[in-house]
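Undergrad: got a predicted model here, sequence first, then my questions.
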Amino acid sequence: GAALLGRMTTNAFLRVPGRRGAVVRSFAKDMRRPLRVFLVIVALSATIPVAGLPYRWIAILYQMLLVVFILLVGWSLSIGARFWSQQYLSHMSMDGDDSFTARKHVTQIRVLRRAMDLMILVITVSAALMTFKPVQQYGVSLFASAGAASLIVGLAARPLLTNLIAGVQIAITQPIRLEDAVIVEGEWGWVEEITSTFVVVRLWDWRRMILPISYFLEKPFQNWTHQSASLIGAIYLNLDYRAPIEDMREELARIVRASALWDGNICNLQVSDATERTIQVRMLASARNAPQTWDLRCEIREKMVAFLRANCPEALPRLRLFDDRPGDGPEISPPRPTGSSPG
């Protein structure tokens, strides 16, 4: 009867029409199983007093129903947190060029939701244990471990809670966000996933680097897209002193204007250094994000080298050798050996 009532109640919510009805229907679908368990608990609670069982058995059954109810509440809270976070994130898109706000919100929601799931689990298990007098001390210990860092019980719980607190700090302060371009441990990649205890960085060659979440609060790292996804790429060429700088500036402007990767902001060429043999030319160009910046740098480098090779080959670096020996002069006969003349 309880299962039938639960199915009827769920079906009633699933028939709610309209735009908001879609959200109600989706939520009712997720809460279908917890609702059925709740109705079973209610039915058993009403049946136990009239079953004619001994008082001891009635107390045990009520204790079991209380534990199941507490676990049901924790389960329902976890489902509700996941549902509403998914509903919020469904309106976010990280595919566009200007995805800064979306990445910020997605990072906050995902990290905080995972931290909330862990807190719900700890509190639910603690509350269930608190219903048993012989094991109340274990529940108190769990509550203590879920508190501030100064109340952490045991060295075993310390790393977990340290990373959990670091995850909450990252969700609030946001030194990193999902799809941020970062350099960690000398490797360049993107933040692919942020959990409550670790961060997955997708490297440029598709490898994955797994780092504890506390790493991003305790060690320095580079975040190329912290404020904006746009980046400036630098291209360096070592050339001969005869390199046509003005012609190269015009060629650089032509290359970036013809490229779909350029964002239309930065285009610059300067002689950044000079040695006894070559000069160093630095070219700057901006793009919308890190991958496009890399591709634009490669495109400019390839086309500029081709331009110099075709139009000004003397600008390419070369090694000069000078012969400082004296030139051809009057022939000098080798000295004759000394000694007595014949005869």
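TA: Okay, I see it.
Undergrad: from here on, contacts and neighbour counts on C-alpha atoms
TA: Noted.
Undergrad: now the residue nearest to Ala253 when sequence neighbours are not counted, what's its secondary structure?
TA: Using C-alpha to C-alpha, 6 or more residues apart in numbering and skipping residues adjacent in sequence, the residue nearest Ala253 is Cys267, 6.8 Å away. Recorded secondary structure, Cys267: strand (DSSP: H, G, I helix; E, B strand; the rest coil).
Undergrad: which ones are touching Cys267?
TA: Leu252, Ala253, Val256, Met283, Leu284, Ala285, Ser286 (C-alpha atoms under 8 Å, 6 or more residues apart in numbering).
Undergrad: list the buried residues of the strand or helix carrying Ser141.
TA: In the assignment (DSSP states H and E), Ser141 maps to helix 136-145. Residues of helix 136-145 classed as buried by neighbour count (16 or more other C-alpha atoms under 10 Å): Gln136, Gly139, Leu142, Phe143, Ala144, Ser145.
Undergrad: and what of stretch 294-305?
TA: Trp294, Leu296, Arg297, Ile300, Arg301, Met304.
Undergrad: and if you look at stretch 98-112?
TA: Quick answer for stretch 98-112 (16+ other C-alpha under 10 Å): Phe100, Ala102, Arg103, Lys104, His105, Val106, Thr107, Gln108, Ile109, Arg110, Val111, Leu112.
Undergrad: filter these down to just the ones in strands.
TA: Among the buried residues of stretch 98-112, the subset assigned to strands under DSSP state E is empty.
Undergrad: returning to what we had before: quick one: which of the buried residues of helix 136-145 is nearest Ser93?
TA: Closest approach to Ser93 among these (C-alpha to C-alpha): Ser145, at 37.1 Å.
Undergrad: I'd assumed Leu151 was in contact with that closest one.
TA: Yes. Counting by C-alpha atoms under 8 Å, Ser145 does reach Leu151; the two are 6.3 Å apart.
Undergrad: which residue comes closest to Leu217 once chain neighbours are left out?
TA: Closest to Leu217 by C-alpha to C-alpha, 6+ apart is Ala166, at 7.2 Å.
Undergrad: any idea which of the buried residues of stretch 294-305 is closest to Leu319?
TA: Distance to Leu319 across the buried residues of stretch 294-305 (C-alpha to C-alpha) is lowest for Met304, with 21.0 Å.
Undergrad: please state the offset of the helix or strand that closest one falls within from the chain centre?
TA: For Met304, the element it lies in under DSSP H and E is helix 290-311. Taking C-alpha atoms, centre = their mean, to the nearest Å, one finds the center of helix 290-311 at 29 Å from the center of the full chain.
Undergrad: second one coming, line it up with the first:
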Amino acid sequence: MLDRLRLSGWTLDTEHLIVTAIGLAVPITIALAIHWVLFTVLRKVAARTSYKLDDAIIRTMRKPMRWAMIGFALSIAAHADALVGAGWDLAAKWLTPVLLGWVVYSFISALGIGLREDAESRYDPVAVRSHSTRIAILTRTAKVAVIIITIALVMLNIPGVRDIGVTLMASAGLAALAVGAAAQPALKSLIAGLQMALTQPLRLGDLVKVDGEAGRVEEIRMSFVTVRTWDERVLVVPTSRFLDNSFENWSRVSEKLTGPVFLHLDPIADIDPIRAEFERFVKGHELFDGRNIALLMTEAYPESVELRLSMSSGTIGDLWQLRCDTREHMLKWLRENQPDALIRHRLEVPRGHEKAGEP
């Protein structure tokens, strides 16, 4: 076995290699021990609080902080050993921004998870949707910024990329125009996403009607919003669509709504018994919340009248079911109690039988 090794201009013997290995193992072991003790204590402290934010931060930051502390231990060892220092100087150019970016990215994720969990445990469903929408958009924006900055810091340490960047500075004006034109849709989506987070015309879980389709908002991203319809289709709508055009938000303030059932009856219909039966049925229904109930004749035509039966319920889904039950019950009641009120198309032919008998 050779007693002497040459590596990167340094002359090393076996004893020096052993010292270097020990110099690496000791700070790394100490860093891992400190990491274990620190997060064990923090986990026990967080378990005593009622907030979920600290639990999410400790749970999410455990792994990236372990590698960050290992990197810190390597930097300490690099100051004590010239061989480690030479290798660390080369690796630190890429590892340092990557580790820092990972730590910041994980911290932003932990904030988003913790704040959302706290909101779910402390607020009503409407407030939870509001908080979740704002948290989702802002954390996603911050993550994108962290990724871009991290990649930029790593690429600046690559000599070839840095030289290309210096060369392109001579045509900075033309490049700025080209990038600005190409990035206009992306910038518009970014601004629309931030505006969506601040103004919140819609939130996660809201029931909206857009382009004639109604559904629940499942996901809000910087460039698009996904809406799940009742038949399980997914509508992908550009984010700017909700800012530039009108749409219906049926749960903007709360899930409580008033909905109608329309009946088209013959003008001979007796309205008072119909109103009494409608009120009796709805007031006895378990989905009725007692806020609004009314029967009004909204139109009168030569051969029909239009009755609007309005009722309210605590949620949009309950209101839909209540309207369907009311519509079915009232038609059944009319068939059994006022069959003449149901519209029939009549055709009168004077002396029809006599004409039918003519040759």
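TA: Okay, I see it. Since we're looking at a predicted model, the values are computed, not measured.
Undergrad: now the TM-score, please.
TA: Overlay of the two chains. TM-score (TM-score structural alignment, normalised by the length of the first structure): 0.81; 315 aligned residues with a C-alpha RMSD of 3.0 Å.
Undergrad: still on that earlier bit, Provide the aligned range in the second structure for the helix holding Met304 of the first structure.
TA: Aligned by TM-score structural alignment, helix 290-311 of the first structure falls on residues 316-337 of the second structure.
Undergrad: go on, stretch 265-272 of the first structure?
TA: Aligning stretch 265-272 of the first structure against the second structure (TM-score structural alignment) gives residues 291-298.
Undergrad: helix/strand/coil for Arg282 of the first structure?
TA: strand.
Undergrad: with the one 4 residues further on instead?
TA: Of the three states, Ser286 of the first structure takes strand under three-state DSSP.
Undergrad: and the nearest residue to it once chain neighbours are set aside, what element?
TA: Distances taken as C-alpha to C-alpha, 6+ apart place Ile232 nearest to Ser286 of the first structure, at 4.2 Å, with adjacent residues excluded. Element membership for Ile232 of the first structure, per DSSP H and E: strand 231-239.
Undergrad: average offset between that strand and the second structure?
TA: On superposition with the second structure, the mean distance recorded for strand 231-239 of the first structure (mean C-alpha distance after the TM-score superposition for the first structure) is 0.9 Å.
Undergrad: helix or strand right after that strand?
TA: Counting by DSSP H and E, what follows strand 231-239 of the first structure is helix 245-258.
Undergrad: show me what that following helix is packed against.
TA: strand 262-274, helix 290-311 (3 or more C-alpha pairs under 8 Å, 6 or more residues apart in numbering; DSSP states H and E).
Undergrad: and if we set it to 10 Å?
TA: Counting contacts by 3 or more C-alpha pairs under 10 Å, 6 or more residues apart in numbering; DSSP states H and E, helix 245-258 of the first structure packs against strand 262-274, strand 279-287, helix 290-311.
Undergrad: before we move on, back to that, so what's the residue nearest to Ser286 of the first structure up against?
TA: Residues near Ile232 of the first structure by C-alpha atoms under 10 Å, 6 or more residues apart in numbering: 265-267, 284-290, 293-294, 296-297.
Undergrad: is it possible to mark the buried ones in these?
TA: With burial judged by 16+ other C-alpha under 10 Å, the buried subset of these is Cys267, Leu284, Ala285, Ser286, Ala287, Arg288, Asn289, Ala290, Thr293, Trp294, Leu296, Arg297.
Undergrad: will you turn the residues you listed into a markdown table that also has distance to Ala156 of the first structure?
TA: Formatted as a markdown table, those follow (distance: C-alpha to C-alpha, whole Å):
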| residue | distance to Ala156 of the first structure |
| --- | --- |
| Cys267 | 55 |
| Leu284 | 51 |
| Ala285 | 51 |
| Ser286 | 48 |
| Ala287 | 47 |
| Arg288 | 45 |
| Asn289 | 42 |
| Ala290 | 40 |
| Thr293 | 45 |
| Trp294 | 44 |
| Leu296 | 49 |
| Arg297 | 48 |
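Undergrad: SS state for the counterpart of Ala81 of the first structure in the second structure?
TA: Aligned by TM-score structural alignment, Ala81 of the first structure pairs with Ile108 of the second structure. Following three-state DSSP, we place Ile108 of the second structure in the helix state.
Undergrad: need the contact list for the closest residue to Ile108 of the second structure other than its chain neighbours.
TA: Nearest non-adjacent residue to Ile108 of the second structure, counting by C-alpha to C-alpha, 6+ apart: Thr139, 6.3 Å away. Thr139 of the second structure makes contacts with Tyr105, Ile108, Ser109, Ala110, Leu111, Gly112, Ile113, Ala145, as judged by C-alpha under 10 Å, 6+ apart.
Undergrad: farthest pair in those residues?
TA: For the contacts of Thr139 of the second structure, the farthest-apart pair by C-alpha to C-alpha is Ile113 and Ala145; their separation is 18.3 Å.
Undergrad: comparing the two, which shows the higher neighbour count?
TA: Ile113 (22 against 12; other C-alpha atoms under 10 Å).
Undergrad: what residues are up against the more buried one?
TA: Contacts of Ile113 of the second structure by C-alpha under 10 Å, 6+ apart are Lys52, Leu53, Asp55, Ala56, Ile57, Thr60, Phe107, Ala119, Ser132, Ile135, Ala136, Thr139.
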